[in-house]
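Undergrad: Kindly generate the corresponding structure for this input.
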Amino acid sequence: MNHMKKNILFDGLRSVARIGETAFVAARAGIKYATEKPSNAKLMRETFESLGSTYIKLGQFIASTPSLFPREYVEEFQGCLDQTPTLPFSYIQEVLAEEFEGRDLNQIFASIDETPLASASIAQVHAARLTTGEDVVIKVQKPGVETILYTDLNVVHWATKMLEKAIPKVKFASLSEIVEEIKIRMVREVDFIEEAQNLDDFVEYLKITNNQAATAPKVYHQFSTRRILTMERLYGVSLTDFDIVKKFAKDPSQVLITAMNTWFGSLMLCKSFHADLHAGNLMLLEDGRIGFIDFGIVGQLNPQVWTACLAFMDALQKTDYTAMAENMLKMGMTKTQIDTQVLAQDLERLFSGVLLADPQEILASKPSDLNDIMLDMVAVGERHGIKFPRDFALLFKQMLYFDRFMRVLAPYTDIYADQRLKMVQTIEPQSLLKH
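TA: This is a model prediction of the structure:
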């Protein structure tokens, strides 16, 4: 009981300290605005980065939700990277001792590397070895993250309520609903049991589809809790260095196609899809398989929405604006009756300037161009009362990541025209029976 009281007291003090810190950083930003006059979006990004974990996540949410935030903010927050200073190992030991209370750590881990493999706003990752001999990585939640998260989100929630009272027009943007949405997502991200389930789900999907070209770490559930995730350690290299990839694979473009096919399949066949497959989370293993790691951020997409996305891209290549409008309706949610012909005309106005002579060029554009196209498309949809699913933006963000991989691994290939790429996948009924 004393231990519990002490924790509650610590959490309370942490909350008070956090509110003070937030007020100080906000005041400093106010002074900077008055003296240097930076753009609002830039100042907001810098302030969010100073405030750490919760606000960095909020920044990433803004960057991946163009249907809710102004374009300049979406673009500015693209650079909001989740890199934070590493914590001393003594803090990590403290969390391990708390989570495995009553168990002897020496009977679980033969050794733990004190130098972290990675450090982000919510957790730090350390390499370790189990007493049974397996190499693992331990993802350990940083101390106080949950308290800071709840304190920050309550401050943000209170601020949005005040803003809605002060400026009634803001109500239309349903700011407090957005904060509620962020709260749900971020609370899920600090629950490693949920991340372990995402991993299990993906591994099961690989089994069902008999996909032996990709893998994800096995979870050691008996050594995992809400704040600690113990997983098999995969050894490999990042997909962003062509020369290194070439050492492990004869055809780097095949590596990318395997990764994309695996991911596209998960859109149709998994409960959720990996929504953060940047260079750090996709690796080429020494045995040539593709390793998918870090399932903290996932999205959920109705398979029909993905089918409509593909049909939309197909119609775009054929410059069939009516089919584009019809599929745009299938991708989004609408409360009102929509005239597809008027929407088709709007799309034609939007894309005729972009496409000019060759619609194929759209898929070979730079990531920033693709982002612009998506923002324009969402804006056109909004004008017609089409509300895109929240995870539509996560889907598009992932397409931008793939675009970056393409520039490294297949710079002279039109991957989307490649016969090896399978953007829609289904399971053979007999393979389902086996499992």
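
Undergrad: use CA for all of it now, contacts and neighbours both
TA: Will do.

Undergrad: Just give the closest residue to residue 249, not the sequence neighbours.
TA: Nearest-residue entry for residue 249: residue 288, 6.4 Å, with adjacent residues in sequence omitted and distances by C-alpha to C-alpha, 6 or more residues apart in numbering.

Undergrad: Hmm, I typed the wrong one, I wanted residue 400.
TA: Closest residue to residue 400 in three dimensions, ignoring its sequence neighbours and counting by C-alpha to C-alpha, 6+ apart: residue 367, at 5.4 Å.

Undergrad: For the stretch 151-300 of the chain, just list every one of the strands.
TA: Across the stretch 151-300 of the chain, reading from the start of the chain, the strands by DSSP state E, counting those that start in this stretch fall at 214-215, 228-232, 236-238, 273-274, 282-285, 290-292, 298-299.

Undergrad: I'd like the structure of this one too, to check against the first:
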Amino acid sequence: MAFLPDIHSIVKRNISLTEMGVRSSLRLTLTMAKMTPYAIRWGIKRKLPPAHEVRELFEALGATYIKFGQFIASSPSIFPKEYVEEFEQLLDQTTPIAFRTIKKIISEDLKQPINRVFSHIDQQPLASASIAQVHAAILVTGESVVVKVQKPGVQAIITADLNTVYVLVRVLEFMLPNTDRDALAGIVSEMYQAMIDECDFIKEAEHIKVFRNFLESLSINTVVAPKVYDRASGLHVLTMERFYGCALTDKSASEKSQGDPTKALFEALNVWFASLINCEVFHADLHSGNMMLFEDGRVGFIDFGMVGRVSPETWQAVFSLFKGLNEQDYALVADAMLAVGMTRKNIDKQQLSRDIEYVFLSMNTLDNEDLMANDGLNVSPAVNDVINTLAEVARNHGICFPRSFTLLLKQFLYFDRYIQILDPDANLFDDERINLNF
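TA: Predicted coordinates for the structure are as follows:
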């Protein structure tokens, strides 16, 4: 199966075969014990399991399955609306682990006493999620930083859990005999890859460096990404420059910054557009909490745990989709969906256009307050609702979107609303401040 890890990846993550075998046996036993009652009940009914029961099972199974659930919550183009909405509950901040454990992980990962690297680390975390938690700190050389620390055993547990994913896939195939098995395996593979990428701190550090190189190559100084401190980073620890500022869309931002928030937003938008073509990766989660407005008017992009890669065709399809929406040209929107989507049957484009028109009329009900209700971990339900409905229309017409399309679509929705908040008279598609010549 495509989603099973190879030996190279296991060795790279510093997990011994013996440890993997022991953990796999224990995890398989535990998982099967917890999953069996659900599987029997669902198997008898022979239909798609209730979303709340699947969410309860995933919570009981721990970090790996919580990440699977978070993937489901952020992938409305793939999964049914009720599942996406139910699994949004797994996006909340988790209970932090003890600070003494954090110190032990840092010391072991950096292979030296913690006081040789940091002069101070705040005991209270800035954030805590299923894979890692973040602490503010000061290096012995005086720089203010944030330290992202991976929770103990996460990678080994994820690797071991893959041995049960195969069983889970087979159970789902039994309950849903008409399921496309290649498609199901592909979904699991994509889920696993997204999850393992997020807990690969070396890869996240590389993404940050790639984005910083992109900014430098185009002499961009209006947007910045944090510096990575390699000497204070390792397999399970990622130390980055700490940014100070406020959320770009903060209503009081203009009082906290010498710069113009509206100008900063358009500059950030132009940089993000440029990264779609000129950078290996683009930031795929620029909600309001991940764009910080500095006192000098610059914008900081933070948290590169979720990035995307996009082909020129996908990027053009997303832009055409929003252009069609702006011009109320729903045939153009339908063309964009068909250009990027994968389908196995003939499409009634006129009916698709009518269905899309109905979907996007609902966008007028999006309140800015609902959209911006984001604590840095949660995705706005209002944004997901629009994407869920669009994805449902696509599925009804036999269209399946690649996940990169959904990531781009969600980010466009965010930027469109940011503009409405800071400059209600502006238009995302015909404003002279937007530069698409890159």
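
Undergrad: related to what we said a few turns ago, what does the residue nearest to residue 249 of structure 1 correspond to in structure 2?
TA: Using TM-score structural alignment as the criterion, the counterpart of residue 288 of structure 1 in structure 2 is residue 297.

Undergrad: contacting residues for that match?
TA: 222, 257, 258, 259, 260, 261, 264 (C-alpha atoms under 8 Å, 6 or more residues apart in numbering).

Undergrad: again, 7 Å this time
TA: Shown here is residue 297 of structure 2, whose contacts under the criterion C-alpha atoms under 7 Å, 6 or more residues apart in numbering are 257, 258, 259, 260, 264.

Undergrad: Give me the contact list for stretch 316-330 of structure 2.
TA: In this structure, residues lying in contact with stretch 316-330 of structure 2 by C-alpha under 7 Å, 6+ apart are 332, 333, 336, 337, 339, 340, 353, 356, 357, 408, 409, 429.

Undergrad: can you rerun that using 10 Å?
TA: 310-311, 313-315, 331-341, 349-350, 352-358, 360-361, 405-406, 408-409, 412-413, 416, 427-430 (C-alpha atoms under 10 Å, 6 or more residues apart in numbering).

Undergrad: just stretch 24-37 of structure 2 next, same as before
TA: Stretch 24-37 of structure 2 is contacted from outside by 18-23, 38-39, 42-43, 54, 57-58, 60-62, 156-165, 167-168, using C-alpha under 10 Å, 6+ apart.

Undergrad: Just the buried subset of the residues you listed, please.
TA: Among these, those classed as buried by 16 or more other C-alpha atoms under 10 Å are 20, 23, 39, 42-43, 54, 57-58, 61-62, 156-165, 168.

Undergrad: Aligned against structure 1, show me the partner of residue 242 of structure 2.
TA: With TM-score structural alignment as the criterion, the equivalent of residue 242 of structure 2 in structure 1 is residue 233.

Undergrad: Tell me, how many residues neighbour its match?
TA: Using other C-alpha atoms under 10 Å, residue 233 of structure 1 has 19 other residues around it.

Undergrad: middle-most residue in structure 1, spatially?
TA: residue 276 (3.5 Å; C-alpha atoms, centre = their mean).

Undergrad: Enumerate every residue touching that residue.
TA: Counting by C-alpha under 10 Å, 6+ apart, residue 276 of structure 1 makes contact with 282, 293-299, 394-395, 397-398, 401.

Undergrad: and it, what pairs with it in structure 2?
TA: Matched to structure 2 by TM-score structural alignment, residue 276 of structure 1 sits across from residue 285.

Undergrad: Relative to residue 218 of structure 2, how far out is its match?
TA: For residue 285 of structure 2, the distance to residue 218 of structure 2 under the criterion C-alpha to C-alpha, to the nearest Å works out to 22 Å.

Undergrad: before we move on, what about residue 125 of structure 2?
TA: Counting by C-alpha to C-alpha, the gap between residue 125 of structure 2 and residue 218 of structure 2 amounts to 35 Å.

Undergrad: What of residue 392 of structure 2?
TA: Applying C-alpha to C-alpha, one obtains 39 Å for the distance of residue 392 of structure 2 from residue 218 of structure 2.

Undergrad: Please identify which of those two sits among more neighbours.
TA: The residue with more neighbours, out of residue 392 of structure 2 and residue 218, is residue 392; 21 against 11, by other C-alpha under 10 Å.
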